[in-house]
Each structure stands twice: as C-alpha cells, then as structure tokens.
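Trainee: Just to be clear, the model below is a prediction. Sequence and coordinates:
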Amino acid sequence: MTHAFTYFGTKVRDQMGQMTLIVHLSRIMATENDDSIGIPSYERVGRFLITSKSHMALPNPFRRHTPNTRTCWGYTFDLTPEHLTEEQCKPLRQSYDVLGEQVLNRLNEISPPPRKDLPRGNSQFTKPKAEPEESISKQEQERTKAPTRDLYAILQEHKDSDELLQRFWNEVTTVPEWVDWEQIRRGQDTFYRYGAANLTGLAYQSLLGGMGAARVVETLARTGGFSTKVAKGRLFETTQHILQCTKAVESLQPGGDGFASTIRVRLLHAAVRNRIMALTKSRPEYYDVEAWGVPINDLDSMGTIATFSASLIWMSLPRQGIFMRRQEIEDYVALWRYIAFLVGCPTEPFATAEGAKACMEALLLYEIHPTDTSKILANNIIKCLADQPPGCPSAEFLSASARWLNGHELSDRLGLMRPSLYYYFLVAGQCIFFAFFNYSNRAVPSWDEKKISMLKRVFYNLVVNTDFGLKGQESAFEFKYVPEYSTITAMGEAEHADKPTTSYTEWQSKKALLYTGAVLVLGGYVAYRVTGYALGLVF
C-alpha cells in the first residue's frame, strides 16, 4: 500500500526533529483555530518538540502532570470520565455485529460459496508442498480469472424478497440524523489535504504499530492474509476501500462505491468471525475465545475506526510536524463515525472529537501488548514492501519510518531492526517535505483545491490501476483468506525483487533535507549580516 505513496515522498515518518520545529514553530503558535487540539499553545509547542523526539523519551517541561496522567508507548494523556475503563472494555470483547452475521448466513443460503483452495502464507504447522514456479504461476493466473462472488450484488438482488435482507438494507440506507453531508465532504477533503502523510501514518502506525494489539493479531494470523506473499495485496485492498470512501460524498451515500465497499467489508468481517468460531467449536484450542474475545468484536471495530481517525489526528500527523485545525478534526471524525455506522461498529465513541480521542487513548492503554505473533506480522509488512516499486524504499528506511512513528519502545517489542542514523535523517527530510507542502497548499485555497483533486486521481491510479497495485481490478472484498486449522501466519522471507540502484523515496527525502539545510544556513548568514549592520548603526 505505502509504496504507492512513497512515490510522492509519502514514506516519511513521524519525528521531524528540531529542524522542523524551526520551520514550523511560529506557524504552530499563530495558526488560527489550532487550539482545537484541546491544549494551550505553549503546551502544544512543547508536545510537538517531545513528539518529534519521542523515541528519545525526553521529558516535556510544558506538560502538566496529574494523578490521572498516563504515558503509554511514548504517548502521554490524562484519563477522564469519558475514557473507557478496563471493566467497560470486557463486554465489548464478547459483543459483535449480530445482524451482519445473520445477513451473511442468509446470503450463503441463497447463494452458497464455492469451495476452492486459496493462496495464503506458510503455516507453522504444515510445510507447503514444493511446486515448480511455472505451476504456481498458472494457478495464480487461473485464480485471478475466476469470477468473484459479490455478496453486495447478491444482497441487492434479493433484498426485496427476503424480510431479513430488507431489514438490513433499510437500516444501512437510512442515513442517521447526525450525518451532515457537507461535513462529510469536508472530512473527505481533509484526508487528501494531508494525503501523503495520512497514508504514511495509516501504513506504519495504524497498521504496523497496530500489530501490537495482542488479541487482534490472533485473528489476523489465522487468516494467513499477512504472510509476505499476500500482505502487500491486503494493504492495497484496504487502501482502495479508504479511497472509495473519501473520493466524493456520492460515493458514501447509499448505492455509491464507498458505501458498497463498506458493506462488503462488513460481510467479510462476519465471514471471518463465522469461520473461526466454527473451527473453535470442534477444536477449542484453535482460538481462545475467553482470552481473546469473539473475533472482530465491537472493541476491535472501535479500535479500527480509532486508528483510522483519531490516531492520525493526535499521533501520526503531529509526529510528522502537521497539526489539523479544529474544524478539520471535527469533520474528519464525523466522516469515520458514518463509516463506523455502515460497517456495524458502535458509533457513540465517535460522536465528538474528544470522544474519539478518549477511545483511542483507552485502547492504546488496554489493548497494545505485543506478542511473538505481533513480531511476525509487523516484520512481514516490512519484508513485503522493501525494495518494491514505485518508491523502492529499503527495509532500513521502512524500519526507520516505523520507529519514527511508533517510537523505540513499541518498535523494539515488535522486533523491528534498528537502522543507522543516516536513515533517520532521511525520514526527517521526508517529514519536512510533507509539512512544507501541506502547510503551503492549505494556506492558499486554490492550491488546496487543485491538490485535493489531483491526489484523488493519482492515489486511485497508483493503488488500483498499476501493475504493482491491484492491476486494474478493484477488490470485491471476497472471502479469499479462509482460516483453517493448519493456517497460522509464520515469519516470511522478503519478497524477491531486483535490488534497485536508487530509491526514489530516499532520494526525495535527501533532497528535502539538503534544501532545508541550505535555507537554514542562508537564513543564518542573512540574520548575521543584518544584525551586524543594525549594531553598527547603533554603536
């Protein structure tokens, strides 16, 4: 997924450091509506300084500590009555989208799913049979030619003749009264306004960092969908869904592409849950429901929405030197609240920006506990993306990016490599690149409008229409990675590709860093000469 973004320098990671502080400090202090972040300007500046150096774990002199202050994986916050407690989280691990599962079962009765062998990663319990490359290639070709089973199309076809399907359809097509379509449109524009930085945060903090959620990875590992062989495809499919949900208001309205994809994802979640629970029924040791909760439960769904919204706003973007304005925050949270409604996730935590932030913080505190499975999935993401087009970033750069966004503490627990200081400088350069263009375009409405329109086309083409993406075929989110007793994702090998002579992503970051250094040197020289001249006039 992120390689499509690295092409435009999107592979930056969050710790912009002191150079970025120099570039943006005055803007952070002066930007109108920045107090929307919920803290005073002086403290916001302090947070930015510490955030940009979060892997150093430096104390923040601007931070006010109280008995309710908590620090978790480099992120500090204060517990409030709005935060979920551990006791409140427990029942959410056992509740789930019952209606979505009922609809899936009815659709399976109407149109039974075909039985077929599906590609997935190596198992820890079974060793795959060795087959000639030609044979594997032919099998892959046949698989891609096979017609997809579109549950959304089946739902549309039979919704008027089945009471359950009709009830479900009426529910998802009845727009909640709290939805403001103009606000949804602004939220969609906000995604593209910070598009490259957002995609970077989604890939390396929301997804890779999210592999630290011990319970969630047990479900992911049993699908085999995050082996190195198929993880990149999964990333592109997830990105396709996000792009469809953000391309236009009409896309999210009933019948639109984003609406349809979200319903497909909801039914896919039900299929995974159904399958794992069925296997567990005959072999209880396969999946520990008591310890891990029902697969893809309400708390898991809330965590997904929070990482796609609140984590970007209060973690990923600030660590890249970017701060949303108050209205942007409210609009972006409103967008994901509606997506939560469509996907069958509780929407109450996302009724306000403050609620979304509290949800994110509570889940960060209670849910992120990396395990050995977390290490496997996190490293598989790095391996499947390293040296891949179009940006061709090295594994070292990807690891530096992930560490920049997640900090050393979590990254060490995820077993990520520690690259040399050189790669952190490259990441800093990319952060400067992002921050400069995001702030400059945001300041000029006509530039902002053109950029948003351009990125909608460019991102979609890179993700869907390129040979390294989805090869021109939009995903229907069918149930491709079917859990089996023998399927537990193991640590994979890096994807074999010719080592590129030049990484566009790293070269772009290096240029940004060099340009910034030149500007600072020139600015310092000019300031020195002007100061000397002024002192000469006085004395």
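Mentor: Nice, thanks for sending it over.
Trainee: drop to CA atoms for contacts and neighbour counts, all remaining ones
Mentor: OK.
Trainee: residues contacting Y423?
Mentor: E396, F397, A400 (Cα atoms under 8 Å, 6 or more residues apart in numbering).
Trainee: Tell me where the stretch 201-350 of the chain has helices.
Mentor: Using DSSP state H, counting those that start in this stretch, the helices of the stretch 201-350 of the chain run over 214-223, 231-246, 249-252, 257-282, 289-292, 298-308, 310-311, 326-343.
Trainee: Below is structure B, check it against A:
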Amino acid sequence: MPAAAWTDEVLDPMREVGDAVGDAAIAETYELGRQEEVRQALLGFGRNSDALPADLPPQLQRYFEQSSALPEWADRELIERGRALLGRYETLVVSTLLCASLPLCYGCADGAQVLARSQRLTSGVYRRLMETSQFVVDVLDHGGLGPGGRGLRSAQKIRLLHATMRYHVGRQGDWNRAWGLPVNQEDLAGTLMSFSVVIPRGLRRLGVDLPDDDRDAFFHVWRVVGHVLGVDDRLNPASFDDGAELFDTILRRQQKSSEAGTALTKGVLDFIREVLPGPAFTGAGPTLVRHLIGDQAADLVKVPPADFTKTALQAGTVLNFGYGKSGDTAPLAAKAASELGLVVFKSGLRLTNRGRRYEWQVPIGLTEPQPS
C-alpha cells in the first residue's frame, strides 16, 4: 500500500482488527480446557526444525503449519545481507532496541495500556526485556529464519503471545474500548516498524550510517518477520521509505503521555541502571534515550534529564573498552551504547537467568480475565 493511503480512514478500523489465525488457535485451546497441556508441549519447542508436538488442538496445529512458511516474496539473499548486520553492530542494535524502539512504543499511550495490564510484562520486566533482545538476536542470527534457526519459531510463539493477550486483556473489566482491540493491527505495525525503521535510524544517530542497500536488506528481514507475526499486508510495506512514513504517521496519531507508558519506560531505565557497571554510567540510560528519540518523545514518557557528567569525567578509564582515550572521535553516546549492548547478553543474562539463553514461551494462562 502506498504511503499516501495511510490515512485515518484506513488506520482507524485497523485498531479493531486482530489476527484471525492466531486468535482462533488460542480460543480453541481455552474452549477445550487444554491451556496448561499446550503450554507444556510448546515449552521446549525452540527451533524451526523441531517437529510439532503431538496431538495439538486442530486450530493450533493449523496455525503452526500455516505460519511456518515464509512468504513467496521473501528474498533469501536480502535476508542474509540484512541479518549480517548483527555481526557488525550487535551491541548497538541491542542498545537501540532498548533505548529507542521500546520507549517510542511506550509513548503511544493506547498501545501501552495492554502492556501495562499484562502481569507477564509488569511483574517480569527484566525477563521481558531480555526475551525481546533474544528475539532480535534469534531473527538476525545466521540461519535464524532458515530450517534450523530459532527466529521463525520465536516469531510464531510471540504471535501466540499476542493472541493470548487479546483473549485475556480485552475481557478485563478495566479495559477501555476507546483504546482499540488489545494488540491490534495498527499497534502491531507500529511495533514492527520500531524494529525495521527505528534501529537503522538509531544506528545513524550513533554514527553508523548504513548504505541504502544494507538498510533495505535489514528492513526486508523484518518485513518477513512481520508476515510471520500476522501483520496485515496493508500495514507491512515493502520499502524502508514507506515503512518510515507509516511509522511516523502512527506516531503522529498515537503519541501522548500516559501512566502506563511512563511505568514501562521506567522499567527499561531501571534495567539499564542495573546491568551497566559502576557509578560512571549513572546517567547513561536517560542520556541514550534522549539522544536516540529526542527530548519531545522522551518527555512524553518522563525520561529524566540527560546527564553524562560522570560518564564523561571518567571516560579516560571506564569508557575506553577498546575505543582509545577520552579524546577519541567515536561519539560518547556510541561508546555507552556499545557497553550496554555488550552486557545485556553477559552481565544482564547472568543476572536474570543464571547464564542460560532466554526462550520465548507461550503463556497460555497469562492472566485470568476479570468480570466485566
């Protein structure tokens, strides 16, 4: 769909649209009373090459079979080129996810409501952030979307998580229908663009100006993932420029301050403060967020003022990690972003998961709906 067609008349109805295939699979699972059985069956189901667990409910069996095939337009060469960027910029990609993609999503107030109301996200912030980071690595890892990779399987599990959230949260008594359907198509598209558009933009803010061919290949990877996640084809554009226009349109429509968005962003900042080493990084989280998304967007989610004072003063010691002395031409923000990305899968992973990789699970019993 061309960018000019993303009008309010097109996007407003998308706030009432979910995912028919995923929603049918979850609804049947509940109707049969097999929530826990299915959760256990899928618990260790981590690679694309893994055989489907035996005796799944029919709709769930159909869901995995339908969503396991990449779209006809998926280009293996583009996928390989796009995913190879992880090897070059892994630490910056992870930091941009945490300090740009997520805060921008949280600044969309209506979409943030469902995240705040999910016990899984509010009571397990650290695990959720590590799982999201693990998902990016799974998708961009070598062969992540291939027969033996983890990226496609992770996307399938996340799609079921979204369906589970729609099943529960929309039935809760405090859900305001003015927010739209939980995890609706507009919010899904905005979240997808927060990976495919915001990460290349963030890399540029950190001094990595990707060639257009690399940027477009990276965008293609996430377009494929969007298809697996059940994003409507009309909101899953083929080009980076159209994706950027769609994302900016969604931000113009949805950005406003909310308690939910502020609380979710605080969880990210608390996580960064916990995993970054020593007092030298006291102001790193807020400063990185403001550097990557700008003060206006950061103010919406009440990010504290930028303060790299301690970091800058100690740049000759703590911030060297391979970049040279404090007079190095590498931007200070990029240095801190590199350190953050590095510790997410080292110190951060050990801190929150005893050193094991995070596996996306399908929380079939996410939370019991409250009476309306």
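Mentor: Everything's here; your move. The shown structure was predicted, so the numbers you read here are calculated from the model rather than taken from an experiment.
Trainee: Let me see the TM-score of these two.
Mentor: Here the TM-score for the pair of chains, by TM-score structural alignment, normalised by the length of the second structure, is 0.81; 347 aligned residues with a Cα RMSD of 3.5 Å.
Trainee: about what we covered before: can you tell me which of the contacts of Y423 of the first structure has the most neighbours?
Mentor: The most crowded member of those, judged by other Cα atoms under 10 Å, is A400 (32 neighbours).
Trainee: That residue and R418 of the first structure, how far apart?
Mentor: 7 Å (Cα to Cα, to the nearest Å).
Trainee: Mind telling me which residue is nearest the centre of the first structure?
Mentor: By Cα atoms, centre = their mean, the first structure has its centre lying nearest to L202, at 2.3 Å.
Trainee: Skipping its backbone neighbours, what lies nearest that residue in space?
Mentor: Closest residue to L202 of the first structure apart from its sequence neighbours, by Cα to Cα, 6 or more residues apart in numbering: F308 at 6.7 Å.
Trainee: what does that neighbour align to in the second structure?
Mentor: Residue pairing (TM-score structural alignment): F308 of the first structure is matched to F195 of the second structure.
Trainee: quick one: contacts for its match?
Mentor: F195 of the second structure neighbours (Cα under 8 Å, 6+ apart): L97, S101, W222.
Trainee: cool, G202 of the second structure as well?
Mentor: Counting by Cα under 8 Å, 6+ apart, G202 of the second structure has contacts T96, A100, L292.
Trainee: Please apply the same query to L160 of the second structure.
Mentor: G22, D23, I26, V362.
Trainee: The third one contacts A163, doesn't it?
Mentor: So that's I26 of the second structure. Yes - I26 of the second structure is within contact range of A163, at 6.5 Å (criterion: Cα atoms under 8 Å).
Trainee: if we can go back for a sec, got the contacts of Y423 of the first structure as JSON lines, with secondary structure and distance to G187 of the first structure columns?
Mentor: Output for the contacts of Y423 of the first structure, formatted as JSON lines (DSSP: H, G, I helix; E, B strand; the rest coil; distance: Cα to Cα, whole Å):
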{"residue": "E396", "secondary structure": "helix", "distance to G187 of the first structure": "34"}
{"residue": "F397", "secondary structure": "helix", "distance to G187 of the first structure": "31"}
{"residue": "A400", "secondary structure": "helix", "distance to G187 of the first structure": "30"}
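Trainee: hang on, isn't G321 of the first structure packed against S52?
Mentor: Yes - using Cα under 8 Å, G321 of the first structure is in contact with S52, at 7.4 Å.
Trainee: that older thread, so which of the helices of the stretch 201-350 of the first structure is the most packed in?
Mentor: helix 310-311 (a mean of 26; mean count of other Cα atoms under 10 Å).
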